[in-house]
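> Provided below for reference: sequence and predicted model.
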Amino acid sequence: MSTTLRAPRRPRSLVALLGPAFVAAIAYVDPGNVASNISAGAEFGYLLVWVIVMANVMAGLVQFLSAKLGLVTGLSLPEAVREKSNRPVRLAYWAQAETVAMATDLAEVVGGAIALKLLFDLPLVLGGLITGAVSMVLLLVQDRRGQRPFERVITGMLAVIAVGFLASVVISPPEAGDTLGGLVPRFDGAESVLLAAAMIGATVMPHAVYLHSGLARDRHGNPEPGPLRVRLLQATKIDVGLAMVLAGTVNLSMLLMAAHTLRGRENVDTLEGAHAAVRDALGPVAALLLAIGLLASGLASTSVGAYAGAMIMEGLIRRRIPLLLRRLVTLVPAIVILAAGIDPTRALIISQVVLSFGIPFALIPLVLLTSDRGLMGADVNHRLTSALAWLVAVIISALNVVLIYLTVTG
């Protein structure tokens, strides 16, 4: 992965500018989202629809700020943090960021393994190894062919994910009234708060915040202030908006499918059980598409997660390790989880909770940096934008405090 800046070229069309946000959006439809959203719908019905909508809106703001930072400054978020901190702080910051990246990878590999078991009845450990191997091939596409081919592959897989999870809602549409009722913010006990935190942790993901700044910088370069930068920032807003609408629709479809089809059924607290229930209720085609969507989610998201981990390391401590070695190191925890016989669906949900703890460490520097006029110049955040971004950080941090309390006392 190279961070060498190239001179920006005047793009021929708006479509040619789209792509980075769709790669980052893979983080929002990963297997952790699947587990959290299906669990929330199966257990609480339409209660947490509002969490999906709120998380997606927050993610859109955060991802645009990240992309803007990279495009305006020519720095990824990890590089910008490095510029503003001393060595001990950088090392501590890198350690937590890499821990979050490994938790991310655990979710993606476990999800891919579950999908391969559903599709081909493969043992979970073998499925995890295959997921890791395929993700390595996808990473080699980026390493050897560059960012644009990688974007095309990942965007194609995002389309497969969308079809896989939207199919069940199209086959059996949920009640419109119940869906609208779920937009009213409320909880129903400690478990609903736990799932809400997991859903937010699976949506506003730290590694996607770090990654998007580098993706935007590598795609668009670091244009000087002027018409080209204005056009690129406008295109970035559209890129983020389209990607977030797609990701949000997929996430919402997961929850609505579970609320409409799985609630009240027994043995749907695992992805395997949910898959079986969908097959019984909606037929084998819907179940097959669900499993294919889950597989595409695991394969694409683990590749993007490993890419983000490399960007974090290079940006913060200026160290690079061979791609294969990094893939093997981050694969080990997931394989251990699978080999130990731990319930993989529960492991997915808990991994999303772990991710939520890393969110403030990504959001706070991002808001501070993009609100710094000396760094951002005329593209500094508007006061309202900064206020909204700080509100997002406070809401997520508050949920984390509640989550810690529930975990300790539960």
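All right, it came through fine.
> CA only for contacts and neighbour counts going forward, please
Fine.
> And the strands in the protein?
With DSSP state E as the criterion, the chain has no strands.
> ok, now how distant is H212 from V304?
Going from H212 to V304 by Cα to Cα, to the nearest Å gives 11 Å.
> wait, L195
Where V304 is concerned, L195 sits at a distance of 24 Å (Cα to Cα).
> putting a second one here so we can go through both:
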Amino acid sequence: MSAPIATRPPRPAVKEQNAQVLGDFRDIRSRGRWRFRLALLGPAFVAAVAYIDPGNVATNIEAGARTGYLLVWVVVLANVMALLVQYLSAKLGLATGRNLPEQCRDLTPRWASRVLWVQAELVAMATDLAEFAGAALGLSLLFGMPVPLAGVVTAFVSFAVLACQQRGCRGFELAVFALLLLVVAGFAYDLVAVGGQSPSAAAAGMVPHLEGETTVLLAAAIVGATVMPHAVYLHSALTQRRIKAGRPAERRFLLRYLRIDCALGFTLAGAVNLGMLCLSAALFRGTSPGALDSITAAHADLGRTVGGAAAMAFAVALLASGVSSASVGTYAGQVMMQGFLRRRIPLFARRAVTMAPALIVLSSGLPVTSTLVFSQVVLAFGIPFALLPLVIFTRRRDLMGPLVNRPVTTAAGAVVCALVIAMNAYLIVLMVQGS
């Protein structure tokens, strides 16, 4: 049965800036078997960049440094949740030809749509803070320049990456994928170089348990950094008109490869997140990062105990993470504004505005890692506002047609929503008690 949702007649689609369109299904299929199949992959890897952004680096390094392998189960669970959520988002775009913000605008009362947009913009600000600050810190660690100056340089690098978006769908996907590989290579190298991993301790960390308020806060930050609200909105836009498929059989074929795309992209992101935590747990075992930011301490310890190459790989991975996720976040912000409000501003103008809070934080001297972790807690509070409409819409046969959720998929989505809401409610209680 469908939930009682107020509806308004759908409005004509706005002409999209940098539309994610490859072409017609049959035209792309005529190019050859392997070129066709490779063309079907890509959107999940773009969305997956949001799952290994500097916020993830900060929370995973902090969690490993403070709690060892205790929160391994949170990292694994959060990535499983992310895989389900992003699959639902991508499927919504494929089945309806409309993205999640557009559906929210047309299928909810106007006041509700405005509320969703306001919270989405707050989430976007927290996302920009994490991504921009992380990229600037990576640049500072790599070249030793002051963090505020690194922030200015990061601004120019971010604009350069955004220029790839003007060259079309596939060029942007490939540019983001190249940066993603840099992140993977950097953290993989460090994980191998540090060594000293404890498989038994990591396996013990798969048993769900928390120890005190600090671990609860870190668990919330990990979930907020992993199940990213802006990526939920974006993924539906990446698939909504990417390949034009008119026949039901063509859409079912695309859905099959959409599952493969999601499985590959988010398994890779999950492995990187787990690698970050294990790297930190091994690096800080028996010690503490002390008063330093955990990211700064990790970079320093890598240089001291392993060598300059390991420290450089860490800084390059952090920089690539920030730059790639910043460009993806900017595109997501454009999707949200255009979908909720039918308003559009140039991507470069939006990026210039959203850089301001991050530059202020970088110039204020606040601890970057602590700021990044706090931003991820803010993101955790924004997750239900994206997930609840997504689960409701994807269970509606009148919207989804033959691609509607199976009951077990809807139930799993509802469980994810319930877990996140319960976690946020508990965090509020802790904050009230601590105030």
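Thanks, I have the structure now. Keep in mind it's a predicted model, so treat the numbers as computed, not measured.
> Fetch the TM-score of the aligned pair.
Once superposed, the chains reach a TM-score of 0.97 (TM-score structural alignment, normalised by the length of the first structure), with 408 aligned residues with a Cα RMSD of 1.4 Å.
> rewinding a little: please enumerate the shared neighbours of H212 and V304 of the first structure.
A24 (Cα atoms under 8 Å, 6 or more residues apart in numbering).
> out of those two, which sits in the busier spot?
Taking other Cα atoms under 10 Å, H212 of the first structure and V304 do not tie; H212 has more neighbours (29 against 26).
> Centre-most residue in the first structure?
Central residue of the first structure (Cα atoms, centre = their mean): A27, 2.0 Å from the mean position.
> ok, it - contacts?
A27 of the first structure neighbours (Cα under 8 Å, 6+ apart): 202-203, 205, 208, 301, 304-305.
> Aligned counterpart of it in the second structure, please.
Residue pairing (TM-score structural alignment): A27 of the first structure is matched to A50 of the second structure.
> Same question for R87 of the first structure.
Aligned partner of R87 of the first structure by TM-score structural alignment: R110.
> Would you mind measuring from its match to V118 of the second structure?
Using Cα to Cα, R110 of the second structure is found at 12 Å from V118 of the second structure.
> What of D293 of the second structure?
Between D293 of the second structure and V118 of the second structure the computed distance is 31 Å (Cα to Cα).
> Look at those two and report which has more neighbours.
D293 (18 against 15).
> so who does the residue nearest to the more buried one when sequence neighbours are not counted touch?
Among residues not flanking D293 of the second structure along the chain, T369 sits closest, at 5.3 Å (Cα to Cα, 6 or more residues apart in numbering). Each residue near T369 of the second structure by Cα under 8 Å, 6+ apart is listed here: 58-59, 62, 293-295.
> Please convert those residues to CSV, extending it with distance to I428 of the second structure.
Putting the contacts of T369 of the second structure into CSV (distance: Cα to Cα, whole Å) gives the following:
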residue, distance to I428 of the second structure
A58, 22
T59, 19
E62, 21
D293, 25
S294, 25
I295, 27
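> which of those map to contacts in the first structure?
Retained in the first structure (both residues aligned by TM-score structural alignment, their matches' Cα atoms under 8 Å) from those: 58, 293, 295.
> closest to A130 of the second structure among these?
A58 (9.0 Å; Cα to Cα).
> The closest one reaches A298, doesn't it?
No. If you go by Cα atoms under 8 Å, A58 of the second structure and A298 don't touch, sitting 10.3 Å apart.
> neighbour-wise, which of those two wins?
A58 (31 against 22).
> What sits closest to that one if chain neighbours are left out?
Distances taken as Cα to Cα, 6+ apart put T369 closest to A58 of the second structure, at 5.6 Å, once the chain neighbours are dropped.
> same check, this time on I114 of the first structure
The nearest residue in space to I114 of the first structure (Cα to Cα, 6+ apart) is L124, at 6.4 Å.
> What lines up with the one you found in the second structure?
Aligned partner of L124 of the first structure by TM-score structural alignment: V147.
> same thing with A276 of the first structure?
Under TM-score structural alignment, A276 of the first structure pairs with A300 in the second structure.
> isn't its match right up against M312?
No. Judged on Cα under 8 Å, A300 of the second structure makes no contact with M312 at a distance of 10.3 Å.
> the more surrounded of those two?
M312 (20 against 16).
> What's the separation between the residue mapped onto that one from the first structure and L295 of the first structure?
Here M312 of the second structure is matched to L288 in the first structure, going by TM-score structural alignment. Per Cα to Cα, L288 of the first structure is found 11 Å from L295 of the first structure.
> From the contact counts, what lies against the longest helix along the second structure?
Determined from DSSP state H, the single longest helix within the second structure is helix 248-283. Secondary-structure packing of helix 248-283 of the second structure (3 or more Cα pairs under 8 Å, 6 or more residues apart in numbering; DSSP states H and E): helix 43-49, helix 54-67, helix 72-96, helix 169-194, helix 294-305.
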